[in-house]
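Attaching a predicted model along with its sequence, questions to come.
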Amino acid sequence: MMPSREEIVSFLLDSAPSPMTALELRERFSVAETEAPRFLALLSELVTEGRAVEIKGGRYAHPSRVGLVVGRISMHRDGFGFVDRRESGAPDLFVGNRELAGAMHGDMVIARVEKSGPKPSGSVIRILKRGTERIIGKVRMRGKYALVAPLDERFNENVYVHLDDLGGAVDGQLVQVELTAYPSQGEPPAGIVVHVLGYQGDKDAEAGAIALKHKVRIDFPDTVLRDAEKFPRKVAAADISGREDLRFVPFVTIDGEKAKDFDDAVHVEEGPGGSLILRVAIADVSHYVVPGTPVDSEALLRGTSTYFPDRVFPMLPEALSNNLCSLVPREDRLTMVAQMEFTKGGRRKAQRFFPAVIRSVHRLTYNKVARILDDPDCEEATVYADVADGLHRMWSLASLIRARRKERGSIDFDLPEAEIILDISGRPEDIVRSERNRAHYLIEEFMIAANEAVAEFLEDKGIPAPFRIHEEPDAGKVEEFKKFIHNFGYFIRTEGKLKPGDFQALVEKTEGKPEARMINQVMLRTMKKAVYHYENLGHFGLASTHYLHFTSPIRRYPDLFVHRILKMAIKPKGIPKKKKEELREMLSVECPRLSDCERGSEAAEREAVAWKKCQFMADKVGERYWGFVTGVATFGFFVELEQYFVEGLVHVSSLKDDFYHYNEEQQTLMGERGRRTFRIGDRIEVILERVDESRRQIDFTVLPPPELPVSRETKPGSREFPGQREARGRKPKEGERGPGEQKPREQKPGEPKAREQRGRRRGKKR
């Protein structure tokens, strides 16, 4: 029997007595001689992926057992790089510019550790896989040839382009160039232009550059658009056959004001014995998007939809995402339904999954639903009188489910997001903090409940699926986090196994405090990233034993996978063993790739927001604003403005009145002569000094005040965080603020978000 990739890697890591030949490994796994070519191909794939290495004598080993490191290299604009080892918990490996062996930013490499310790260094010995095939840059004409200067400073070599390969681009335009040769032996990279985006500063060119930089596909190929044209505009009668007819059920959709792709509709009714029955109807994208078709192949490449403040790069063409699959009101729509029955206490006691046809009655928004829930006499309650009682019933159930989720320790990170208000031309006219109301929580709880129910159903049947996993944080990182929060006077348990509830208790303790945002950010960085995996390993952040994504197949390909698998699973004969093995093998390849797609999409979204913030602030240079210090580091401190939800840096070099030193224990910058001190929570007045749209950076300088800055919650001149003085003289209780020192932290995390901890796009749906 052929072993899986995971079985081979696990054996090489934990059990192999020494590096082994292919024959020895084949005998170890009892692979028949007739399967030898296939087994060798599997080993070769593992070597290509960096999960195994082939050393002298044709022997195979796990990289970590022969002094090698496999990881993605991140370059610095000054020419050196670091090999990422976060997954193993080890510090990143420094690689000098003379030890790169031609590696570029994003390449997957094998490196030899030359120096160990807290700051290890090494050299690249092999490039496993190039991480970059295309680069965004600006054309610079040089007579008989052209150079493309990368916008991303981590690519520090210009790309040579022959004039015949410019694709019509002219000097100064932004382009995407496809690399045809990588740097080697002193020769620069070369390429051909595949996208002409326009001039820097043009909103379409800038948006396209951001998307393509993060490998977000911006245009649908003609073959995909032609394939999409074949779909009907209305649901055909033949497609309804064999489905449960729920068109009599008053489903509603609840989304953001600008949403167009409505992929879920909900309804709650009373059941027997006081129970409540929740139906979550999800657009049946899998009915239309058939594996192997042009639309499906493109969706698989994209992996997810990407949302910018002024546009969307959808996973599916609009004919599907905004029309045939979107659960618009008063139109027949095909769905997959998760029907769940809950007890009076909010415990799920039964579930059923089936294809159905529905006809939603209203397209509601979060704000409308929140007003109905808050005020039974509001105008919206009259307009939507036919569903108002149902909405209150939904909130009652959502509250019960939410309470049970909190009881088990699920973490709700409080990390505010920016809402960009655009004018008719697409330029930002205001930036505010995005607010969440009861309607957001209602939908969030229902989506989590449906995702958990489907995951549990598939797991119980032993069916592989793209489960959404969030593993426990590494012990070393947890210890670092404990030290960090101790400096603010906080503590979490130090005995026994750490639970999600320990983190949630800290979130609640810090709520509303000046240091809350930074502690939440560092806590998130302490966690591992949530990813897709073909085996269910649980979700630490949600304190959930079973979790996956079922609720958004219009905008997430893993959800589309889940729908296809669920349809097979609910058939009378279920899924045959051989098919399960095929699914497992396929998902072992696709899950990591789809996780990468998600990370790229999120990075593009973050940069797009940063770009719009820079656009908004660009004409305000020289103006004064009041703000609060949100983070302190060796190089300066970050200030969030009161007037706008915008953050910028006060670099330490701009503080001309003194020499400032970073105090790691108290997390402050303090002047050595005047003792002027900057700490988290200080309210200070700043001047907007500089806006660099190309680097997405905003810089402030500080006005020299006549006295020390005043904290939100401390008196002038105070050196303590609120509550520290009262805590003196007694030992702090678990989770309580103690008489603490204060410690540093950096700024913002990079995903996982665990994006499940807050709603993904448009403030919803985990």
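Thanks, I have it.

rest of the way, CA atoms for contacts and neighbours
Fine.

ok, the closest residue to Lys368 other than its chain neighbours - how many residues close by?
Excluding its sequence neighbours, the residue lying closest to Lys368 (Cα to Cα, 6 or more residues apart in numbering) is Glu380, at 6.4 Å. When neighbours are defined as other Cα atoms under 10 Å, Glu380 has 18 of them.

Which strand or helix spans Glu380?
helix 379-383 (DSSP states H and E).

same deal with Arg725?
Using DSSP H and E, Arg725 falls in helix 724-727.

Count the neighbours of the residue nearest to Phe313 when sequence neighbours are not counted for me.
Among residues not flanking Phe313 along the chain, Thr306 sits closest, at 5.1 Å (Cα to Cα, 6+ apart). Number of residues near Thr306 (other Cα under 10 Å) recorded here: 26.

Mind giving me the packing neighbours of the next helix-or-strand element following the helix holding Glu380?
From helix 379-383 onward toward the C-terminus, using DSSP H and E, the following helix or strand is helix 385-407. Where contact means 3 or more Cα pairs under 8 Å, 6 or more residues apart in numbering; DSSP states H and E, helix 385-407 is packed against strand 264-270, helix 366-374, helix 438-460.

Reformat the ones you listed as TSV; add mean neighbour count and distance to Arg311.
Below are the helices and strands packed on helix 385-407 laid out as TSV (neighbours: other Cα atoms under 10 Å; distance: least, Cα to Cα, whole Å):
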stretch	mean neighbour count	distance to Arg311
strand 264-270	22	21
helix 366-374	20	20
helix 438-460	22	22
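
Comparison target below:
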Amino acid sequence: MQNALLKNNALLSQLKSQLRESTPRVEGRIKATDKGFGFLETEDGKSYFVPPPQMKLVLHGDLVRAALHEETDKKGEQRQTAEPEELLEASLSRFIGRIQRVQGKLAVVPDHPSIKQPLKGKSVSGLDESSLKDGDWVVAFLERHPLKPADKSFFVEVTQLIATAEDHYAPWWVILARHDLPHEQPVIEEDWTLTDPEGLVRQDLTAEAFFTIDSDSTLDMDDALAITPLDAGGWELKVAIADPSAYVLEGSAADIEARTRAFTLYLPARTVTMLPKTLSDDLCSLMEGQKRPALVASIRIDAAGNLVGPADFTAAWIQSSARLDYQKVSDWLEGQGDWQPTSDSLTNALRQLQALAATRLQWRHDHALVFRDQPDYRFVLDADGKVTDILAEERRVAHKMVEEAMLLANTCAADLLAEKVGQGIYNVHQGFDPEKIGHALKLIEEQGLNYHGEAFNAETLDTLAGFRHLRLALDDLPSGWLDARLRKDQGYSLLSILPGPHFGLGLQQYATWTSPIRKYGDLVNHRLIKAVLAGVTPHPLEDTLTEQLTAARRINRLAERDVKDWLYARFLSEQIGERFDAEIISINRGGLRARLQANGAVVFVPASSIHAVKEEMNADAEHGWIMIGDAIRYRLTDRIQVELSEVKVDQRSLIGRLVG
């Protein structure tokens, strides 16, 4: 009897093993829904239903291997369902969440729009568990997962309290913690002493009439200008840039920290500096009436806007004679406001700079590229961190005057470094992604776009001249739709240690050195320029440096966007039902996203509120338009009116519906 049972058990195990081996399996990512069930989505676009009991074993975003089973749904139809069996990659590791006690025990709800379940856990790292209250923001790590061998459930460890539930400044602390960014200036105890490389001589240019133009609230002023008209026409422009490399030696504690941070982080109502504020806001800031070390480029431009020979670079001492404000200078130049320059020489300098900027702007239109101005949006906050207003600020004439000067200076630095060093921190942009240029050409051909009767092809678009001709042809179109759609086929701007073209600017090479207080790459370029001036050979740059800086730039941009999204949600939660003018910025099968013109917030308009009959509507992300029936009804860059219908502050999302 016992032998028979053993034999039957062996047969049963063999049968189960055969069934398991014959069961089809797939790999894919879990997509959760609000209704408890989910889907497993594979790379080839297939989707499989995951029943609620199985969803309790996984989290949204998990990469899993799952067994496929046939079952009959409530309508009596056959469908395949996925049963997750093996975790290939967890969607959570280190994450941000909020405390929620479950039956008195500690749990954390991840701060994620598609993960709602509380995950049980404990506090570690000396954190007092009893002090944590519901709603507090914390850093946690996922330690156990039901699909891991020997694990039976989810379990997390809480390592840090970020902000209490009542802290109105939680958006700043939470987003900085999410991206693992510092929330204060560097704290470095050092007796800051100016040190130049051997052989470098600083000229005394304190008698030159330099002035700064910046925002009224700016403390880290890193550029000053002086301008003189030439007898033969044109100008000599001197661009003085603050020189923190005189205090921050390569390999020092301040240098290592600056490299790690890579950039000064600008968030609404909070700036986290790359350098200690003793340097950024004082010793290196080109403050009015204060003698400061600087690198100066003397640039000659003829009356047509052409560069006359290479720029002359020198290390110097300068002293700004005037601290000017963008808005006041713009008002004065436009005949508004009460502000007036304090002297005839300053009056003349501002007029000359305005003329130079207009000439260079025209030169760039004729020989390089000029993009349409986009407004900046400024958040106005009260003492408690509550947003009281969001103001759209257009780029005015004074902004453009400084911008043209900086573009000139950076172009000259790129030329100097390419000739004398052969490397630097360059901004490069290769135009179209090689893998997408075929699709771009198809769109161009479909629209019959050409430049003065000449068709575009892959070879011409791979040149600066050809890319520029395309941009000019796009600018002449009455709609910005094709331009917006083609941008999806372009590559990203990258940082490189080798010179290369910047298609987006229409320039052969471009290297920034005009913000060394705020950008580590600019600080590196300062050191290279000073090495040239001192007649020494600089150390070769590491290939990994530009990768690190590019990654840091991306993280900073994400952090800035995330804080703004949170503040937008808070601010607009009191304006549900209000109507706004907006511009369509993206389209997919789920609906469209539009940017509100008044404040820059992005609102999602679901497909269901665009057209009532689902079968009659086709939201085509490939072409960037929405068709209803046989007609194109909405396209990228179209202006629409949106009514704000819902604000999800916890998810930082805005939902609207079309008006009219």
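Structure's in. What do you need? This is a predicted model, so every value here is computed, not measured.

TM between them?
Scored by TM-score structural alignment, normalised by the length of structure 2, the superposition of the two chains gives a TM-score of 0.77; 585 aligned residues with a Cα RMSD of 4.2 Å.

returning to that earlier point: distance to Lys528 of structure 1 added to the helices and strands packed on helix 385-407 of structure 1, as TSV?
Formatted as TSV, these follow (distance: least, Cα to Cα, whole Å):
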stretch	distance to Lys528 of structure 1
strand 264-270	29
helix 366-374	31
helix 438-460	20
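
Assign a three-state SS to the counterpart of Thr550 of structure 2 in structure 1, would you?
Taking TM-score structural alignment, Thr550 of structure 2 has Ser595 as its aligned residue in structure 1. State at Ser595 of structure 1, reduced to three classes by DSSP: H, G, I helix; E, B strand; the rest coil: helix.

all helices of structure 2, in order?
Counting by DSSP state H, one finds helices in structure 2 at the ranges 2-22, 52-55, 170-178, 253-261, 277-278, 326-333, 344-367, 397-420, 437-446, 458-461, 464-475, 481-487, 520-534, 543-572.

roughly how far out does the fourth one sit from the chain middle?
Its chain's average C-alpha position is 21 Å from that of helix 253-261 of structure 2, according to Cα atoms, centre = their mean, to the nearest Å.

residues in structure 1 matched by it, start to end?
With TM-score structural alignment applied, helix 253-261 of structure 2 matches the range 294-302 in structure 1.

mean deviation of the matching stretch from structure 2?
Following the fit onto structure 2, the mean deviation recorded for stretch 294-302 of structure 1 is 1.8 Å by mean Cα distance after the TM-score superposition for structure 1.

what comes into contact with that stretch?
216-217, 220, 223-225, 227-228, 289-291, 315-317, 557, 597 (Cα atoms under 8 Å, 6 or more residues apart in numbering).

Now check Thr551 of structure 1 against structure 2: what is it aligned to?
Counting by TM-score structural alignment, Thr551 of structure 1 lines up with Thr514 in structure 2.

and what of Leu458 of structure 1?
With TM-score structural alignment as the criterion, Leu458 of structure 1 matches Leu417.

what does Gly172 of structure 1 give?
By TM-score structural alignment, Gly172 of structure 1 lines up with Gly135.

Centre-most residue in structure 2?
Central residue of structure 2 (Cα atoms, centre = their mean): Arg557, 2.9 Å from the mean position.

Could you give me the buried positions within the match of helix 253-261 of structure 2?
294-296, 298-300, 302 (16 or more other Cα atoms under 10 Å).

quick one: which of those residues is nearest Asp658 of structure 1?
Arg302 (51.3 Å; Cα to Cα).

And the closest one, how close does it get to Asp222 of structure 1?
Arg302 of structure 1 sits 16 Å away from Asp222 of structure 1 when distances are taken as Cα to Cα, to the nearest Å.

likewise Leu594 of structure 1?
From Leu594 of structure 1 to Asp222 of structure 1 the distance is 24 Å (Cα to Cα).

Looking at these two, which one has more neighbours?
Neighbour count, other Cα under 10 Å: between Leu594 of structure 1 and Asp222, Leu594 has more, with 24 against 10.

measure that one to Pro466 of structure 1 for me?
Here Leu594 of structure 1 is placed at a distance of 10 Å from Pro466 of structure 1 (Cα to Cα).

Mutual contacts of those two, please.
Common neighbours of Leu594 of structure 1 and Pro466, using Cα under 8 Å, 6+ apart, are 532, 558.

From what I see, Gly681 of structure 1 and Phe637 are in contact.
No - look at Gly681 of structure 1 against Phe637 with Cα atoms under 8 Å: they stay out of range, at 11.2 Å.

list the residues that contact both of the two?
Residues touching both Gly681 of structure 1 and Phe637 by Cα under 8 Å, 6+ apart: 629-630.

I'd like the buried residues of stretch 294-302 of structure 1 written out as JSON lines, with distance to Phe561 of structure 1 added.
Below are the buried residues of stretch 294-302 of structure 1 laid out as JSON lines (distance: Cα to Cα, whole Å):
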{"residue": "Pro294", "distance to Phe561 of structure 1": "16"}
{"residue": "Val295", "distance to Phe561 of structure 1": "14"}
{"residue": "Asp296", "distance to Phe561 of structure 1": "11"}
{"residue": "Glu298", "distance to Phe561 of structure 1": "14"}
{"residue": "Ala299", "distance to Phe561 of structure 1": "11"}
{"residue": "Leu300", "distance to Phe561 of structure 1": "10"}
{"residue": "Arg302", "distance to Phe561 of structure 1": "14"}
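
Outside of stretch 171-190 of structure 2 itself, list whatever touches it.
Contact with stretch 171-190 of structure 2 is made by 95-96, 137, 139, 162-163, 253-254, 257, 272-277, 555, 559, 562-563, 566-567, as judged by Cα under 8 Å, 6+ apart.

hang on, I meant stretch 289-298 of structure 2
For stretch 289-298 of structure 2, the external contacting residues (Cα under 8 Å, 6+ apart) are 206, 236-243, 246, 283-286, 311-322, 409, 526.

which of those count as buried?
Neighbour-count burial (16+ other Cα under 10 Å) is assigned, among the contacts of stretch 289-298 of structure 2, to 206, 236-243, 246, 283-286, 311, 313-322, 409, 526.
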